[in-house]
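Q: Would you be able to build a 3D model of this:
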Amino acid sequence: MTKKLLENQDIICISSVDWEPIWTRKQQVMSRLPTSNRILYVEPPISLLSPFKDPSCWKKWKTWREGLRKWRENIYLYSPPMILPFGNIYRTVNWLNQSWLTPFLRAAIKKLNFKDPILWTYLPNTADLVGKLGEKLVIYDCVDEHSAYTGFRPATVLSLEKKLLQKADIVFVTAKGLYQAKKPYCKEIHLIPNAADVAHFRRTLDPVTPVAPELKNLPRPVIGFVGVIQDWIDTDLIAELARRRPSWSFVLVGPAAPGIDLTDLQALPNVHLLGRKEKEVLPSYLKGFDVCINPFRLNRLTATVSPLKFYEYLASGKPVVSVPLPEVEPYSGLVEIATTPEEFEQKIKDALESEAPERRAARLKIAEENSWEQRVAEMMEKILPHLER
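A: Down below sits the predicted model:
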């Protein structure tokens, strides 16, 4: 029996990341919804202070002045104007910010001639935006414990999120910890973990995919990481591993978030910080890895994270060593789990020595079961009953 699809809807997606350059759950989901849906993808506004912390933010002035930008026939991107800082610290500031953004969003919606849209949000602070855009359905896709972010006031964020959870018609969460924490406040909640662009990352195994040139001549084994280096990535763990194993090459592919200190890693000759690479070429870098690592710091934020890179590693077929995250531990038979540098070192050795075609096939099978296509199908299945009432 053919599953019904979510079709012919106008969707306002309030995202926490810009459409480019780093693709996360938001873009993966929106780009896979049937093309009969029209989507306004709203990028996060920067605050008046943001460019002084991160000069790359100045470009957002330009994208705001551009207005609506068409990504493809049914997806439009919009970068709102600057807002006041400290909205995630003071409720009043957030209310002012959402009130300021409302007419700009209404103008974009009017220009696209949206009718009875679905509001699909990823941000707790949009609790003060709900009800102002003429939406017929509110979806909150909760991908992190936002109250645990550095620089946010937990009480403020939790208060906003509780309000949003109560207003939302459907809540999706990515991890069991989030499900347990948010469920008491929801009308309806569903656990939909993250996933991988399986077809893309399986190109790692394609004989025609070349090894990235920066990796060709590195001493083996190559221990690799792909992703943004945020404050929850344990750079101390990576540095200690590199010091313990000077003959191994450690490669980090991805940009460092503003304020992240990489001094210790930069000082180590066997650590190679390659910066951001286009998503299209990531399989070439994974192809040059012998083992992929998932080195998260263990804290309140990561206790409820569903790591994208973990599923992408599985889809590449490469061995994986990870810290014991609740969302990773169920796969402990397929990947190595370690906490301390000593354990990590040993588990990397184990992964190298025990690698076999059967283990790779098992990882690929799990990856196939965790594709974005499947996740989007699950989401549509949960949404459709609300539109048929």
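Q: Every contact and neighbour count from this point should use C-alpha atoms.
A: Will do.
Q: how long is stretch 10-27 end to end?
A: In stretch 10-27, first residue to last residue: 16 Å (C-alpha to C-alpha, to the nearest Å).
Q: and that stretch, which residues are buried?
A: Neighbour counts over stretch 10-27 (16 or more other C-alpha atoms under 10 Å) mark 10-19, 22, 24-27 as buried.
Q: Specify the local secondary structure of Leu119.
A: strand (DSSP: H, G, I helix; E, B strand; the rest coil).
Q: Based on its surroundings, how many neighbours for it?
A: 23 (other C-alpha atoms under 10 Å).
Q: I'd assumed Leu137 was in contact with it.
A: Yes: using C-alpha atoms under 8 Å, Leu119 makes contact with Leu137 at a distance of 6.2 Å.
Q: Give me the common contacts of those two.
A: Counting by C-alpha atoms under 8 Å, 6 or more residues apart in numbering, no residue touches both Leu119 and Leu137.
Q: from the middle of its chain, how far away would stretch 189-207 be?
A: The chain centre lies 13 Å from the centre of stretch 189-207; the measure is C-alpha atoms, centre = their mean, to the nearest Å.
Q: Please generate a structure for the following sequence too, so the two can be compared:
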Amino acid sequence: MEFDVVCVAFPSWEGDYVKSTIQLMSELAAHRRVLYVDYQYTVKDVVQAIFKNPFHIPVARILGFKKRLRNITLENGATIYVLSTPPVIPINFIKKVPLFDKLLRFNSFWQARAIQKALKDLNSSNYVVVNAFNPSYGIGLYNSFKPHIQTYYCYDEIGASYWAKDHGPRLEAQYMKMVDHVIVSSEGLQNSKKPFNKHIDTVKNGVDFELFHKAFVPLSQKSIKKKIGYIGTVDQRIDYNILKRLALEFPDTEIIIVGRVLDDMSEVKEQTDPLRSISNFRFEGAKSPAALMEYLKEFHIGIIPFIKNEQTAAIYPMKINEYLAAGLGVVATDFAPLAEFGEAIHVATNTDHFIEAVRNLLEKDSDDSQLARVAMAKQNSWHQRGLQLNQLLEQLYQKYTNQA
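A: Next up, the predicted model:
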């Protein structure tokens, strides 16, 4: 079926970490034309980027000094079209609903003009909209996309996001009732979003299998000194008691944390500062994908020590399949439904169980077990997820086209 996909994204195209939206849209681009409407940068973002631009924000395109629409050749050989829209007025700090909504309409007007011009340049009049975790502009742009099929892709609990705490839940609930279909990334999200739209499907997170399998090293070839690792953001989701217990229970084993540490949050800093003084505990900071592979090659076990609450129940963590693709033994808390992984991972219901699972892997893991984990990860590649999403969009297109 011939139709384009217009992705109104929250994640920015630029960046050096894996984003599910970009992974899925990159896979879709192998099957059909995709217009990726980039993150809506604010005037404040642009001014700051003029003087310092660590995130490589495309300032010239945002300001219109260069063509806003660019085509990018992806690693899979496909082409994706990325649109940088004009800067918007920052409004997330505004608490009063009438003023916020009025300024959102103003921002959306300029966004809509840029998107409609890009669609005209691409000669695209037949498309499906995928709004990626961006319900405010989903609402603001809704009438600009009628009568086309509109879907909402939700990959996290928006109420737990600091930037969206004032208006996110309200706008998301409103937007989900407007769209034709909702797509979520986990069972937890499917359960929490059902009250707002009965048409809902799950496309779970995947893994760049080829990349992370480069970190595969047979246990028999790894160093004798054991290493337990965590990759990902260190924030309020972490059970810090587990991290402390690991370091103390296994003094001859290195505990290595690779990722951003959000210690600008007082509740995180209070927990991470004492860990820094433990001799076998290391915070390595965020790393590029290439550098990350070198760490994974050295790890014996990958851990996911999340606390169990409403926010984490909605997570399908990408790091599970990333660990598995590298052949690592995985120990996770029971923060979310993980039964689909069967015996490929170890799920602990409390701290003592977590420590015991780690101990068993350190003592009894094998090369054969590694191969089984790799096979599991290969089934969950982004390529497979992209095929699933493409099939779902085709079904929606056929359904709503026949109804028209």
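Q: element containing the counterpart of Ala242 of structure 1 in structure 2?
A: Per TM-score structural alignment, the equivalent position to Ala242 of structure 1 in structure 2 is Ala247. Per DSSP states H and E, Ala247 of structure 2 falls inside helix 240-249.
Q: Which strands or helices does the following helix or strand past that helix pack on?
A: Once the chain leaves helix 240-249 of structure 2, the next helix or strand it forms, by DSSP H and E, is strand 254-258. Here strand 254-258 of structure 2 touches strand 227-231, helix 240-249, strand 281-283, going by 3 or more C-alpha pairs under 8 Å, 6 or more residues apart in numbering; DSSP states H and E.
Q: cutoff 6 Å now
A: Here strand 254-258 of structure 2 touches strand 227-231, strand 281-283, going by 3 or more C-alpha pairs under 6 Å, 6 or more residues apart in numbering; DSSP states H and E.
Q: now what about that strand, what contacts it?
A: With contact meaning C-alpha atoms under 6 Å, 6 or more residues apart in numbering, strand 254-258 of structure 2 is reached by 227-231, 280-286.
Q: Narrow those residues to those that are buried.
A: Buried among these (16+ other C-alpha under 10 Å): 227-231, 280-283, 286.
Q: Could you identify the most distant pair in the residues you listed?
A: The two members of those with the most space between them (C-alpha to C-alpha) are Asn280 and Ala286, at 19.0 Å.
Q: In structure 2, what residue corresponds to Leu191 of structure 1?
A: Match for Leu191 of structure 1 (TM-score structural alignment): Thr202.
Q: residues in contact with its match?
A: Taking C-alpha under 6 Å, 6+ apart as the contact definition, Thr202 of structure 2 lies against 183-185.
Q: Arg153 of structure 1 and Ile89 touch, don't they?
A: Yes: judged on C-alpha atoms under 6 Å, Arg153 of structure 1 makes contact with Ile89 at a distance of 4.8 Å.
Q: Tell me how far the counterpart of Val222 of structure 1 in structure 2 lies from Pro305 of structure 2.
A: Under the alignment (TM-score structural alignment), Val222 of structure 1 maps onto Lys227 of structure 2. As judged by C-alpha to C-alpha, Lys227 of structure 2 and Pro305 of structure 2 stand 16 Å apart.
Q: got it, and Val203 of structure 2?
A: 24 Å.
Q: And for Pro251 of structure 2?
A: Using C-alpha to C-alpha, Pro251 of structure 2 is found at 18 Å from Pro305 of structure 2.
Q: quick one, which of these two is more surrounded?
A: Pro305 (22 against 14).
Q: any idea what that one aligns with in structure 1?
A: Pro305 of structure 2 maps onto Pro295 in structure 1, by TM-score structural alignment.
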